[in-house]
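Student: got a predicted structure plus its sequence, pasted below:
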Amino acid sequence: MQQAETISAIATARGEGGIGIVRISGERALSVADAVFRAACGKTLAETETQRAVYGRIVDESGAVVDEAIALVMKAPHSYTKEDVVELQCHGGAVALQKTLFLTWRAGARSAERGEFTKRAFLNGRLDLSQAQAVMDLIGAKTERSLKMAAGHLTGRFSGQIQAMRRDILGMIAHLEAAIDFPEDEVDEVVTDAIEKKVVDIRNKIRKMLDTAQTGRILKDGLLTAIIGKPNVGKSSLMNVLLREERAIVTDIPGTTRDSIEEFVNVGGVPLRIIDTAGIRKTDDVVERIGVSRARAYADEAGLILALFDGSQALTAEDEEILSLIRGKEAMVLLNKSDLPAVTTDEMIRDRTDLPVFPLSTATGEGLDKLEAAIAKRVYHGSEEGGEGGFVNDAKQAEILRRADGHLAAALRTIGAEMGLDFISIDLRSAWETLGELTGETVGEDIIQEIFSKFCIGK
């Protein structure tokens, strides 16, 4: 276990609340806490058993009471950081919390850096790197599926797969090195045949993981989704229905939405960064023209376009232009106002595009369930629903897996070229070390510092 300075920070969000927590961690955590906390029972926290809650008061250097509090005592190694940890649960007012934090600094702690508590949990062996990164993913999860993916990473489901592959590769390296040490056995061909099969098996596992990368990234960061259409087709109504609140202004006046409105929406468990854009049409209004330009830009940038048309009206030149705009893009065509007599039908739309068409009504909610199911199916595109805990969830993880796969491919080429066993071992060791970057076993201090610098203070 790493010994380090004692640190402290406020571990709860800013603002007023029922409680606010000051977290202290390090070899002097108990003495620092004892300097600012007086237990009602008269015992010191150093005398208190681990995993106990103690009622008392926060006091300053003169003994004046700052706040009532409960101290949670977690002695090493039975704590988040595997160090001595004390959490002072105060009332959630900003002044009392800041005063308590300042008193811990006066007592010998220093201000924690961003992510330093979790960094210590990693350095002390409680979490590997992928689990540590999952802590912030868990905090930032926007849907139940996002939460499930983060929780799976935190509990080691993802890193367990990586560790299993590393063990297999290490076993192959040991087998090769044994064969190199005893060349008189003349078993090169037998060894390479067995290793070739194992390498192919591991590459298949990596490819299967990489197939989840796009879905994992969307579940973590959200899918940028643009709602486009001409004015008054129900774009803002669609956004309000998906949000289940009146977020966008809805009127019968064309051009009400002049700028883009962005919100996160939970659609069938998938987080969408959904953007309600200005109606696309020709206009002399300078402000509205800027909004239309932005709508076109979002259509180019979005990972998914929801193109909305009024099914109760005939298609216009503006509608035809929008159909041209979304051709070749990831898009869904929505025929709104299905509760009214149909003038434009889904067959008419299918004659013009091969994109999927969904009749719906933002007024009654008819058809929205089918749209949500289709969006979820598109996002998962073959990835196993329920297996989110093992998904690749960011570009860095995917890039490391691709590099590891490249080293394994090199090992197969080396075998095919009938080169020496030591050359195969070099390629396999490169793959083993590369996979270790995912768990933090083969990364440098600079990479570790960069990762934890993105955390919030107090975590």
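Tutor: Done, it's in. Numbering: from 1, shown residues only.
Student: from here on, just use CA atoms for contacts and neighbour counts.
Tutor: OK.
Student: looking at this, Ile275 is in a strand?
Tutor: Yes. Under DSSP: H, G, I helix; E, B strand; the rest coil, Ile275 falls within a strand.
Student: put this next to the previous one:
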Amino acid sequence: MIFDTIAAISTPRGEGGIGIVRISGDLALDILEKIFIPASEKNVKELKTFTINYGKLINEKKEIIDEVLVSVMKAPKTYTKEDIVEINCHGGYLVTEKVLELVLRNGARHAEQGEFTKRAFINGRIDLTQAEAVMDLIHSKTDKSISLSLEQLRGDLRIKIYELKKMLLDVTAHVNVVLDYPEEGIDDPLPDNLYDNLKEVYSQCDDLINSYDTGKMIKEGIKTAIVGKPNVGKSSLLNALLREERAIVTHVAGTTRDVIEEIINVKGIPLIIVDTAGIRKTEDIVENIGVEKSKELIEKADLVLFVVDSSTEITKEDIEIYEKVKNKKVLGILNKTDLDKKIDISEFKEINSFIEISAKEKIGIKDIEDSIYNLVISGDIENNSQKLVITNVRHKSALEKTKDSIKNIFETIDMGMPMDLIAIDLRVALDSLSEITGEISTEDLLDHVFSNFCVGK
């Protein structure tokens, strides 16, 4: 149980309509009583829970600091399961700081990063997956990433982990009976139904692990590089995808010399799209730096849009770029189809298909977006709304440990080795699942998870 009281500014710093100072802990109402005079003239501690109350904040000299609205939420039905007070004051750098300083002088401690959510976890209000979902929700860039965060916040992953643990616990109970009561003469190490439990846990862990790449892309975005030789229309393509004139477009080759990065929403998937300098040999020092950056970005990209000019024949530069990208996840873009076609794309054998577009005329842009979506999103996930998707590498790692432990159990049974080894691997599998929900956790792990939060959350 945590006994001190914390406070922090929970709204972004800067000028705005309102600023919120949040207080949580046993002394929340005591502090409020010292600094707040309700317009209703009620005693602060008599204010009903889940009410908003108008009044004035005063300092130690009884000077008015601000006119405010105060939300009172009494334990245990609050975010942290402690008494919570939220002071809605006028927004601005100075006003909110003055209100926070007043609260701290009267008995609160400044909250650490993510400490409100950490208290919600420690006090049993949420598990660790839900705490992580809060952070993901705050950072969501698209509707689809919001949807995944809300599923996890709702407890869908926690429920799934508990189901997997229940199946493993049934197996563990049987193994313990065999080990503790050898006189019972149970020869079969695992009945068929319990062996099926292990297979089911293994399969479901595998499904969740396989969903991670898609989940990561939905959460963090797809790093996408537009590459090609100079003057094939890379910047025009970026502008068409953005629906705005972001990059300079001219007929002069080598106009783009640096990297231009933007985020666009492609059917709910954030696309971190980068327009690179045209790759070619050049004596221009500045352009050459841009070309080298382009080559580096190809290596780091999750997806490459390889743009070629349909109105010209294939050049040595096209082939050199193709050799660099052919082993990546690549989408071929045949641009300038509004002009006479001269290209023969049969040279690009490892690229399954090319999308014909005219970036200048905004033709074929939707086809690109559809192809990007189909290329990176699993159809099973899209078509099955009940299928869980994980987005956190910590969860993936723990599921992999669980899966490896169950694989060891299968090998132990096949080799006829002692039952004690099965018990050891079952414990590792259960502990790994418990790490996901935070039932087993270390201070270092919790510090790592909550250090990514803002102070007021």
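Tutor: Nice, I can see it. A quick note: this is a predicted structure, and the numbers were derived from the prediction, not measured.
Student: what are the ranges of the strands in the stretch 51-200 of structure 1?
Tutor: When assigned using DSSP state E, counting those that start in this stretch, the strands of the stretch 51-200 of structure 1 occupy the ranges 52-59, 65-74, 85-92, 110-111.
Student: mean distance between the longest one and structure 2 after superposition?
Tutor: Yep, that's strand 65-74 of structure 1 we're talking about. Compared with structure 2 after fitting, strand 65-74 of structure 1 has a mean deviation of 1.3 Å; criterion: mean Cα distance after the TM-score superposition for structure 1.
Student: go on, the first one?
Tutor: For strand 52-59 of structure 1, the mean distance from the matching residues in structure 2 following superposition reads 1.4 Å, by mean Cα distance after the TM-score superposition for structure 1.
Student: what range in structure 2 does that strand sit on?
Tutor: Strand 52-59 of structure 1 corresponds to residues 51-58 of structure 2 when matched by TM-score structural alignment.
Student: buried stuff in the matching stretch?
Tutor: The neighbour-count check on stretch 51-58 of structure 2 (16 or more other Cα atoms under 10 Å) flags Ile52, Asn53, Tyr54, Gly55, Lys56, Leu57, Ile58 as buried.
Student: rewinding a little: give me whichever of the strands of the stretch 51-200 of structure 1 is most buried.
Tutor: strand 85-92 (a mean of 25; mean count of other Cα atoms under 10 Å).
Student: what helices or strands is it leaning on?
Tutor: If contacts are counted by 3 or more Cα pairs under 8 Å, 6 or more residues apart in numbering; DSSP states H and E, strand 85-92 of structure 1 sits against strand 17-25, helix 29-36, strand 65-74, helix 94-106.
Student: that older thread, Asp188 of structure 2: which of the buried residues of stretch 51-58 of structure 2 is nearest?
Tutor: Within the buried residues of stretch 51-58 of structure 2, the smallest distance to Asp188 of structure 2 is 64.6 Å, found for Ile52 (Cα to Cα).
Student: list the contacts for Ser405 of structure 2?
Tutor: Residues near Ser405 of structure 2 by Cα atoms under 8 Å, 6 or more residues apart in numbering: Asp425, Leu426, Val428, Ala429.
Student: map it across to structure 1 for me.
Tutor: By TM-score structural alignment, Ser405 of structure 2 lines up with His407.
Student: and that match, what element?
Tutor: Assigned by DSSP states H and E, His407 of structure 1 belongs to helix 395-416.
Student: how about that helix, which residues are buried there?
Tutor: Going by 16+ other Cα under 10 Å, helix 395-416 of structure 1 has these buried residues: 397-398, 400-402, 404-412, 414-415.
Student: quick one: the helix or strand that it is followed by to structure 2 mean distance?
Tutor: Going down the chain from helix 395-416 of structure 1, the next helix or strand is helix 421-439, by DSSP H and E. Its match in structure 2 and helix 421-439 of structure 1 itself, once the structures are fitted together, sit a mean 1.3 Å apart by mean Cα distance after the TM-score superposition for structure 1.
Student: residues in structure 2 aligned with the next helix or strand after helix 421-439 of structure 1?
Tutor: For helix 421-439 of structure 1, the succeeding helix or strand toward the C-terminus, using DSSP H and E, is helix 445-452. Counting by TM-score structural alignment, helix 445-452 of structure 1 falls onto residues 443-450 of structure 2.
Student: next, count neighbours for Asp221 of structure 1.
Tutor: 19 (other Cα atoms under 10 Å).
Student: in a markdown table: the contacts of Ser405 of structure 2, plus distance to Val21 of structure 2 and neighbour count.
Tutor: Shown next, in a markdown table, are the contacts of Ser405 of structure 2 (distance: Cα to Cα, whole Å; neighbours: other Cα atoms under 10 Å):
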| residue | distance to Val21 of structure 2 | neighbour count |
| --- | --- | --- |
| Asp425 | 48 | 20 |
| Leu426 | 47 | 23 |
| Val428 | 43 | 16 |
| Ala429 | 43 | 23 |
